[in-house]
Each structure stands twice: as structure tokens, then as C-alpha cells.
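Asker: my questions are about this predicted structure, shown below with the sequence.
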Amino acid sequence: MNDESYDVRIWEIMKRKGRKPTVRWVVGGVLPPFRRTFSTVPLADGFRSKLMVATNRGEPFSLTDGLPLSWEREAPGPPEPTPEAPTWYRHALKYCDMKWPHAAANSRSGIAEALAVVTAALIHEDQSDAPEPQTLRDALYGWAFNPPKRAQEPTPEIAHAIDWIEDASVSLADVAKPAVIRQALDAVALTMEGKKAATSTFSRKRAILYNALEYAVELELLDANPVDKVKRARPTYQEAVDRRVVASPSQVRRILAEVKKSRPALVAFFGCLYFAALRPAEAVRLRPENCHLPKRGWGYLELTGSSPRAGSAWTDSGNTHDDRSLKHRSEKEVRTVPIPPELVALLRWHLDTFERSKDGRVFRSVRGGPLSESLYGHVWSEARAVALSEAVAATPLAERPYDLRHGGVSLWLNAGVGAPEVAERAGHSVNVLLRVYAKCIDGQAHVANQRIQDALERMVDPEPVEPTDAEGEAEPGESDEPG
């Protein structure tokens, strides 16, 4: 393997109050950067100038120590944490880099968020010159744990925060201590505002922390995962859909009528969420060739993928939406969803009336790109407020566009469609379907009540039978019950 590179970027000298000036530079795009600390700014500036001269001459630099190959090997500066004893921050960087190439955009963002929360919590005590919490979060979430961003020179504020966390981060060996790992678990249980996090958020972040420590075990940096040693009550995670969000067909149609008045190009989009129970990301990905729309009767949609919004900082393409396979399905797997004549008519009308997006999608944003969550969420909120009474609008009923999918699946189940068929159309497993939508199946209580009532009316207590002389009477104090 080639151990040299001509790709060298030299950063500005890091000057921090109460700390010695530090020169940092990157060779071959490999991060974290090389560092040299000096007692005075002139000494640091002199060393940086030598690096600049070698760069301007086009000299190759070593990927091992970061110095020009023409230089005699110098004694290294202050030692960095070694691979045998890294800090938590350095290990978290390595874990992030390992996960990034194979993770979906939203997963990348989730990993960065969890690692940022944990890293900010796992620091030595009595740290002076600490950055503002929001600046530290921006440095960790938006730069350190985003490899493409990390390849760019940070702003002075971000650089200061990163330099601070380099010194403040506890060692990975310390994380193995029960008190420290409990500190990390407490951090993922709270929001940035210090409030209790949702159970789903806690579970997701805890899983990332656990996986990062499993990676340390894999690298033989830890003997065992320290999370297993800490007994901490896990919050109960309620997956079931709140039945209060499920709207009736007439309520959905009233809201769609208001959408048609204000933003007619979105009526068919919301129709796909309800009548076909699509996830919003699946409807965003829909193309005309996926729509089979006969003039009469039922049609069907062939779903080949989804386009969840993740943000351009987390996608490989730099687009805000991440085109990927269907949820929990392989890359080339297709899901077929039959659609009723009402949705067939809506889609036929939409395709005849409105333009496609720039890349050929059925639904588009105002500027022609993929339909954005902020746009359709705002339109739905306004139409819902007009279509529903004030009292109903104050409830969770169809509060979010995603609740249309819940309404569609609940409608199918209550219509008596078998769970395997509903699960296939909705893209669930049967187990998940019944667990999530168990509380949304209506009509069963009435049937159960009637059966109980019938039983109560049929079962009449028999007349008491007086004991005969032959049978004998029980003596006082004796019981007829077996002893």
C-alpha cells in the first residue's frame, strides 16, 4: 500500500485561552488530523510555514507521521491516544466511519445524533473553557460524526469545540466502569432540553451505544460490553397505534375536499396514504409506470422503493431525499397494492392534470423536485382545521398525514380482510400488524357484549333443593363443602 500522498491541507493555528498553540494538518484526506503543540505562537507559526513550503514545492507527505518525506524524521510531539487506549471520542469516530458506507441516510443521522449525545456526556470533570452546549452539539453532530463534513476544514468555533472534546473525552477503558456507562445511559434517556425522551428515542439511542461498544469488543479494546453489567429499568415501548388518530372514510373525504380547494395537486397524494395505506415516503417515490389504472374497477400500484427525507448532509447523492428499497425488504423486491376505483379515479385525474417532477415522479414540489414533508404537512394541517369542527380538530384525529395510513389499515381490518392479506398490502409482517393495530379493530366489543348478555339470559340459577330425611341434614357447624 502507498504510504505517501500529495493531498495536504494545513489548517489555521489553534489558539485557545490557557492552552498551548496547536498546528493541525490533514494528509491524504485521512482524519483525524495530525497535531503538533508548541510553547509559543511563533514556534507554531514557524512549523506551519515549513509545512506550507513543502506543500508549495509539491513534496509528498507520509501518511504515517504526516511529515514531508524529505524531512529527517523528527521526534514526535505530545503523544496522541494510542490504538490500545483510545478515548471514547476517538473510538466513536472509528465506529461512525465503519457504519457510514452501508447505512441509510436517516440511519446515519440517527447514529450521529446518538454518538453526539453520549460523547458530550462522557467527559472529564473540571473542564474549563468549555464551548456552549449548542456549539458542541453542532461540532459533534454536524461535523465530527459526518465523515464527508469532517473532510472539510471546520469553522473556528467548531474547531475550538473539537479541540476541547479531544482533551475532555474520557478513555474507552473508563467507559467500562459502571458509573460511567450509567452516565451514558442517563444521557440518551433525555432530550437536548433535559426532558425525558420518548421511549422509542431512548431505545434507538441505547441500541447505537450498545452497538458502538460491541464494536470495541470486536476490536479487542474491551473484554465485554459494559452495558450488560448495568441494571437499569427500560421504559415500556408502546408500539400500538392510538385509535383516536383513526379517521372515518367520511372524515377523510371532507378533509380531501378542502385540500382540493387549496392545493389540488396534493389530493391524490393524500388519497394514496389512505386508500392504499402507503407510507408517505413510498408515495413520494411513486412514478407513472408504477400506477396501473383501468378505466373501470380496481387498479393496483407496484411499489419498488421509498424516498424518505433525510437531509442533504446525510445522503450520498447530496439530495434531501434518500432513494432506497422498501422498508424491511430487499433492494429489488416489489410490493403490489390493489387500489379501489375511488383512488384510481384520483390518480387518473392527477396524471392528466399536473406535471411530473423533474425526475419523473407523480408528485412534485413547487419547484419541481421531490415532494417535501414540510409542504404536504402544512397543507394537510390547514385543510384539517377547516374540514373538522373545532372540538374534533382539537383531538389527535388524523393529526398527521401518516395517520391516513393508520386509518386505511384499520379500515381493512375492520372490514374483515384477513390479517395476512392486510399485512402484505401494508408492507408489515402479520405479527407487527396485529401488535400495532390491535387497538384499532372496532366492532368486536359489541359482539363480545352481546354474547355475554345472551349467556347471562340463558343461564338461570336452579331452584334450591331441600335435603331429604334420607339424605340427612347437616349438623350445626358442619359444612357441605369437601374438607
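Answerer: Yep, that arrived.
Asker: only C-alpha atoms from now on, for both contacts and neighbour counts.
Answerer: Fine.
Asker: and the top helix by length along the chain, what does it pack onto?
Answerer: The longest helix of the chain (DSSP state H) is helix 199-218. Secondary structure elements in contact with helix 199-218, counted by 3 or more C-alpha pairs under 8 Å, 6 or more residues apart in numbering; DSSP states H and E, are helix 88-99, helix 105-121, helix 178-188.
Asker: ok, and for that helix, which residues are buried?
Answerer: With burial defined by 16 or more other C-alpha atoms under 10 Å, the residues of helix 199-218 counted as buried are 201-203, 205-206, 208-210, 212-216.
Asker: quick one: buried residues of whichever helix or strand comes after it?
Answerer: Proceeding C-terminally, helix 199-218 gives way to helix 249-262 as the next helix or strand, assigned by DSSP states H and E. Burial within helix 249-262, assessed by neighbour count using 16+ other C-alpha under 10 Å, is assigned to 251, 252, 253, 255, 256, 257, 258, 259.
Asker: what are the contacting residues of the helix or strand following helix 249-262?
Answerer: Using DSSP H and E, the next helix or strand after helix 249-262 towards the C-terminus is helix 267-275. Judged by C-alpha atoms under 8 Å, 6 or more residues apart in numbering, the contacts made with helix 267-275 from elsewhere in the structure are 256, 259-260, 278-280, 283, 339-340, 343, 346-347, 350, 363, 401-402, 404-408.
Asker: distance from helix 267-275 to the middle of the chain?
Answerer: Between the mean C-alpha location of helix 267-275 and the chain-wide mean there is a distance of 24 Å, by C-alpha atoms, centre = their mean, to the nearest Å.
Asker: picking that back up, in helices, which of the contacts of helix 267-275 appear?
Answerer: Secondary-structure check on the contacts of helix 267-275 using DSSP H: residues within helices are 256, 259-260, 280, 283, 343, 346-347, 350, 402, 404-408.
Asker: another one to put next to it:
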Amino acid sequence: MKSLDVKIWSVRKRDTKRPSYDARWSVAGQVFSESFRTKGLADNFRSKLMRAARDGEEFDTESGLPGSMAEKKATLTWYVFALKYLAMKWPHAAPSTRDGINESLASVTMALLNDRPGRPADAVLRKTLRNWAFVLPGPDSRELPVEVGNALDWVAKASRPLSDLTDPALGRAVLDSLKIKLDGTAAAAETVRRKRRTLVNALHYAVDLGEFRENPLSAVRWRKPKVSNEVDPRVVANPEQARSLLHAVSYVGGYRRARGRRLVGLYAGMYFGGFRPAEVVGLSEADLVLPGSGWGTALLHRTRPSVGKQWTDSGESHDDRGLKNRPTEDVRRVPIPPQLVAILREHLDTFGTAEDGRLFFSESGGVVSSSTYYRAWQDARVLALAPAVAASPLAQRPYDLRHSALSTWLNAGVDPTEVAERAGNSVEVLLSRYAKCLDGRQEVANRRIEDLLREYE
């Protein structure tokens, strides 16, 4: 039966072990309630009830809901929904974000497949989902190899209904599957958290589409893996070690071939300037002020991260974008010390620039790939460091030169606000990441405690 006799009460908080909030209302004298994890969700539900009552909608006396709020059973399969979500996110996502969305959707899809006859090998399914299904333009817009087409047809038929995710046990199983990478090995904690974020965001989109009333994962008790954002102090190179490593780079590949010499300035930018790798790869001569002596300046506004051709709109392996976590037109002015000024001046005198003014480029004039400067760095570590040190985490990655730079500045007593400005971080992020890399604080604390105790001897 339907009725217009509706009363709606304020949201009520329930003080249980896990606090919840109740939206309560009555239809024809019969009381109904719905519990929510947060007051915001409860208020939103109550607002919908109020709107329906104001619009004169009749409420059902069995479910207690107006027709506009009667929950529809999700009819999409997970695979079809995932393609819709990808099409919504792709145009506005950075290439690296597209890669992450692709990986997450592929992982969840593998976990939401029914056992049907003719299942392709898992390796084929993973490769098909990663390289064809969740890359735009989608599989319907491209000519597919026979094996890929057959695999996608099987996935479309075997994919479980999106509505199955309302089962908390299945939700937990899907979340647990995020702990395993597509190659079957254990995923790092940060990878798990990133994939979970994508899944949660996708299910919020399902709510927007009216497939769910609220995110079905809200009912799942699942502990997220802990992620440490602190920099390991063992990776930080001191100034003497850094100079030895930069010197060794010039010998990588032989002096005449100049493979390593072309990269000395690139690594020096990370160490002396605190630049991110993608920032120094995109650095142009026009961005620099390099006086004959003293400090210079770099105006950073462009990054060239290596992301893969399938993720960029241009079809190039490197994206061309602004600074990380900044508006596209933002510029960061970074003072650069005389040591870096001299190295960059020498680099320009020796190698010049690429056609577009970039300082660092391959022999063919292209963008320096991350694999190129990573391999050269590994060779330089073997040349510069004793075997035991080379086997340690010290400056294991080129990015560790940036960690070394920021740690050195902080330990030198530079104000954290200034360090954060030069590094392009917030002060909070800076101090939380480099807390373990600040030398000398323990000794200061020890002296203060010792002095205090002496007063009572």
C-alpha cells in the first residue's frame, strides 16, 4: 500500500562500540529506520526522505520508501561497470593515474570472475585486461588479436554482477586480492592502498549511477596495510659520498662514448638542487640563470615523467606536464649552489641542448628515459662504492639523491619552510618524511636530560 501519512525525525546517534547514526521516519504510523556509519550519510538519506515528502510522493507501507528511493538491484556486471568507470575517469586523469586505475581494475576483475568452461590461462587474462580491456580507446574500437578477443568475450560472460559486492564476505575477498600483484607476487603496502582507493572511488561512482544506495564496502571490516612514508636514513648519502658518485658517473660507458658524462648534470640537479628526476629531465636552458660565479637560479615549471605510450594522449613514452601537485601554470624558483652552476655550465659547453632547449637528451635528441639514468646510476655505484657499501641501500636509486639533498639542508639548520619551498613540498610532508634523517637531535636531547639530572645529584 501507499500512503502520504509520513513523519520524519531528526538523525539520532547510537553510542555503540562502533558509533552509528539512525535516520527514523514513519509511514501510516509504522516506524522505519536506517543506520549509517557517519552523520553525513544519515543526513543525506533524511534529506532525500524530506524532499520526497515535500514533492508529494507516496511512501510504500512495506519498505517505508518513496518510489524515487526504492533501491534498484544492480544489473550491470562488474566488467561492464568497470569499462564505464574507466571511460569517465580517463579523459581527466594524468598518465600515471591512468596506469594505476588500469592495474586496479584488472586486479578486481580477476577476483570477480565466475568459474566458466573455457577459461583462458591466468597469464593471458592478466595481459588482456592490462593491455587491451582497460586502455582507451577501448577494445570495441580496435582490431583485436584472436586470442585477446576470445579472452575478452570470456571475461564479459564470466564477470560477476556488480550487485554481488553487497555480500561482505565477497567484498573482503576482493580487498584481500589487492594484496597480490597481477604477476602473482605480494604487493607493497602502498600499492595495496592505491588499488583500494581506486576501487572505493569506483564504487562511489556506482552510487552516483544509482546502482547502490551507499558504497557496499562500507560494511566490510578490513584492516588497511600500514604504509611508512618516512625516508630510510640508510639511503642518504653524505656530501663526500655524493661527490664520489657524481665523479664515477662520468666514467660510465667509457669517456669517449660519453654515456655517463651526458648524465652528470642530471644527477647533480637532484643532489645540489633537490630536483625530482622528472623535473630535471624537463629542464631547459631558458629556465636557468647561471652566473660566472656564485649562486644561480632554476625556474621549474615543467616535468617529463616516464609513464609509457599507452597512457599518454600524445602516444609518447614521456608525459609533458606541470609541476607535481601544482596548478599547470605554477612556477617554482629554486636557488642553485655554485657547484651545480659550474656543472651545468660545463654540460652546456660540452653537449649543448636539444632542439627544444632541454639540457638532457639522448644521443638521438629524445627525452632521457628513466631506465637509461637508472642503469647508469647502478654502474656508477659499483665504481664509486666499496662492495659492502654498494650492497647497502645507500643512494640505491637516483631519487635518493633528492632525499640526500633535503636531509643535508635540514641538518645544516636551514629553516624547514625554506627547504619545503625549494623542494616543492609542504612543511608537514617534509618533516614527516625526513624525521629519521635529522642527525644530532638525539645528542641534543641526551645533553639536556643529563644536565637536568645533574641538578638533583
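Answerer: Thanks, I have it. Bear in mind that the values here come from a model prediction, so they are computed numbers and not experimental data.
Asker: just give the TM-score of the two.
Answerer: Once the chains are overlaid, their TM-score stands at 0.81 when taken by TM-score structural alignment, normalised by the length of the second structure; 378 aligned residues with a C-alpha RMSD of 1.4 Å.
Asker: circling back to that earlier point, average gap between the longest helix of the first structure and the second structure?
Answerer: Mean deviation of helix 199-218 of the first structure relative to the second structure after superposition (mean C-alpha distance after the TM-score superposition for the first structure): 0.4 Å.
Asker: which residues touch that helix?
Answerer: Judged by C-alpha under 8 Å, 6+ apart, the contacts made with helix 199-218 of the first structure from elsewhere in the structure are 91-92, 95, 110-111, 114-115, 118, 185, 188-190, 222-227, 235-237.
Asker: buried ones among those residues?
Answerer: 91-92, 95, 110-111, 114-115, 118, 185, 188-190, 222, 225-227.
Asker: mind giving me the PyMOL select for the contacts of helix 267-275 of the first structure, buried ones only?
Answerer: One line in PyMOL is enough to select the buried ones among these; burial here means 16+ other C-alpha under 10 Å:
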select buried, resi 256+259+278+279+280+283+339+340+343+346+347+350+363+401+402+404+405+406+407+408
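Asker: show me the residue at the heart of the second structure, geometrically.
Answerer: Using C-alpha atoms, centre = their mean, the residue of the second structure that lies closest to the mean C-alpha position is residue 194, 6.1 Å off.
Asker: where in the second structure does the longest helix of the first structure fall?
Answerer: Counting by TM-score structural alignment, helix 199-218 of the first structure falls onto residues 189-208 of the second structure.
Asker: show me where the stretch 1-150 of the second structure has its strands.
Answerer: With strands called from DSSP state E, counting those that start in this stretch, the stretch 1-150 of the second structure shows them at 2-3, 6-8, 12-14, 20-27, 30-36, 59-60.
Asker: ok, which of the ones you listed comes nearest residue 301 of the second structure?
Answerer: Taking C-alpha to C-alpha, strand 30-36 is the member of the strands of the stretch 1-150 of the second structure nearest to residue 301 of the second structure, at 44.9 Å.
Asker: what's in contact with the closest one?
Answerer: When contacts are taken as C-alpha under 8 Å, 6+ apart, the neighbours of strand 30-36 of the second structure outside the stretch itself are 20, 21, 22, 23, 24, 25, 26, 42, 61, 64.
Asker: neighbours of the first one, just the number please.
Answerer: Other residues near residue 20 of the second structure come to 17 when the count uses other C-alpha atoms under 10 Å.
Asker: my guess is it meets residue 41, correct?
Answerer: No. Because the distance of 10.2 Å does not satisfy C-alpha atoms under 8 Å, residue 20 of the second structure is recorded as not touching residue 41.
Asker: need the counterpart of residue 36 of the first structure in the second structure.
Answerer: Under the alignment by TM-score structural alignment, residue 36 of the first structure pairs with no residue in the second structure.
Asker: please disregard the earlier target; I meant residue 399 of the first structure.
Answerer: If you follow residue 399 of the first structure across to the second structure using TM-score structural alignment, you land on residue 396.
Asker: ok, the nearest residue to that match once chain neighbours are set aside to residue 329 of the second structure distance?
Answerer: With C-alpha to C-alpha, 6 or more residues apart in numbering as the measure, residue 235 is the residue that lies nearest to residue 396 of the second structure, at 6.6 Å, once sequence neighbours are left out. Relative to residue 329 of the second structure, residue 235 of the second structure is positioned 33 Å away (criterion: C-alpha to C-alpha, to the nearest Å).
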